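A.B. asks: A structural model of the following input is requested.
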Amino acid sequence: MNRLFGWMLAGCMILLTGCGIEVPPEKAAYIGEWQATTMYLLITRDGSVRYKRIEGGVTTSVEGPLKAFDGDNFEVGVGPMSTTFIVNRPPYLDGETWKMQVDGVPLTKTAE
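C.D. replies: This next block holds a predicted model:
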């Protein structure tokens, strides 16, 4: 019985990893590695997202698939376990540097 449960759990995890979406072409500027002193955000073309933020001595981390865009904001996670990132200012060019503001934090694109 325990083996069956293990195989079922492994199968569910494999299915859940494919629950994300790719970044739509009109949101391609979001793709890349974004950083600030207290925040790190990586969005890949295939819709994988990695986020880390340090605030008030507490570190928050999120890793998961991109679920959807809602205007400029985007949602990350699987099923009911998801997080919405509020994009105060979508990606824009400042001279030759890409910038964006997420959850009130100004970010600079450091890599594609």
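A.B. asks: going forward, measure contacts and count neighbours with C-alpha atoms only.
C.D. replies: OK.
A.B. asks: Find the residue closest to the most centrally placed residue in the chain in space, skipping its chain neighbours.
C.D. replies: In the chain, the centroid-proximal residue (C-alpha atoms, centre = their mean) is V49; its distance is 3.1 Å. Take V49 and drop its neighbours on the chain: the residue closest to it by C-alpha to C-alpha, 6 or more residues apart in numbering is I43, 4.7 Å away.
A.B. asks: Could you pull up the residues touching that neighbour?
C.D. replies: When contacts are counted by C-alpha atoms under 8 Å, 6 or more residues apart in numbering, I43 touches Y30, I31, G32, E33, V49, R50.
A.B. asks: quick one more, to check against the first:
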Amino acid sequence: MKAFKLPLLFVLISLAGCGKPVPPEKAAYVGEWQEKTMYLLITQDGSVTYKRLKAGSTTSVAGPLKAFNGSDFEVGVGPMATTFVVSKAPYLDGNVWKMVVDGQELTRTAN
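C.D. replies: A predicted model of the protein is given here:
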């Protein structure tokens, strides 16, 4: 089993740099977004890191940005992809940027 994991890990790390850069019209998505139980980092070069605690378990995703579909975005490689449902695209609430992803309101904590 270990012999299988090492090549798979190498392939995933190699492909992590294959993300599509965030298009200019979606630049507001770039940044570090958080709330108590969820963390999302989207970089300009198309790298995405996500972590969520729900019902006592943790879900994590790290990978390249594949595409935007309207407000939603897809992360992963080939058939191994996850779609993040954005019910409210990034918006200013006073002086604070917010976005609703997978039903959670996130606040941008860093660009």
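A.B. asks: tell me which strands and helices the lengthiest strand in the first structure is in contact with?
C.D. replies: Secondary structure of the first structure per DSSP state E: the longest strand is strand 58-70. Here strand 58-70 of the first structure touches strand 48-55, strand 73-78, going by 3 or more C-alpha pairs under 8 Å, 6 or more residues apart in numbering; DSSP states H and E.
A.B. asks: Okay, I21 of the first structure and D46 of the first structure: tell me how far apart.
C.D. replies: Here I21 of the first structure is placed at a distance of 7 Å from D46 of the first structure (C-alpha to C-alpha, to the nearest Å).
A.B. asks: again with G71 of the first structure
C.D. replies: For G71 of the first structure, the distance to D46 of the first structure - C-alpha to C-alpha - is 19 Å.
A.B. asks: More neighbours: which of these two?
C.D. replies: Counted by other C-alpha atoms under 10 Å, G71 of the first structure and D46 do not tie: D46 has more neighbours, with 14 against 10.
A.B. asks: if I pick the nearest residue to that one once chain neighbours are set aside, what's in contact with it?
C.D. replies: Excluding the flanking residues, the one nearest D46 of the first structure by C-alpha to C-alpha, 6+ apart is E22, at 4.4 Å. Counting by C-alpha under 8 Å, 6+ apart, E22 of the first structure touches R45, D46, G47, L66.
A.B. asks: Is G20 of the first structure located within a helix, as I assumed?
C.D. replies: No: per DSSP: H, G, I helix; E, B strand; the rest coil, G20 of the first structure lies outside any helix segment and is coil.
A.B. asks: Wait, it touches K67, no?
C.D. replies: Yes: between G20 of the first structure and K67 there is a contact under C-alpha atoms under 8 Å: 5.1 Å.
A.B. asks: Name the residues contacting each of these two.
C.D. replies: G77, V78.
A.B. asks: A81 of the second structure against F73, yeah?
C.D. replies: No: using C-alpha under 8 Å, A81 of the second structure makes no contact with F73, being 10.2 Å away.
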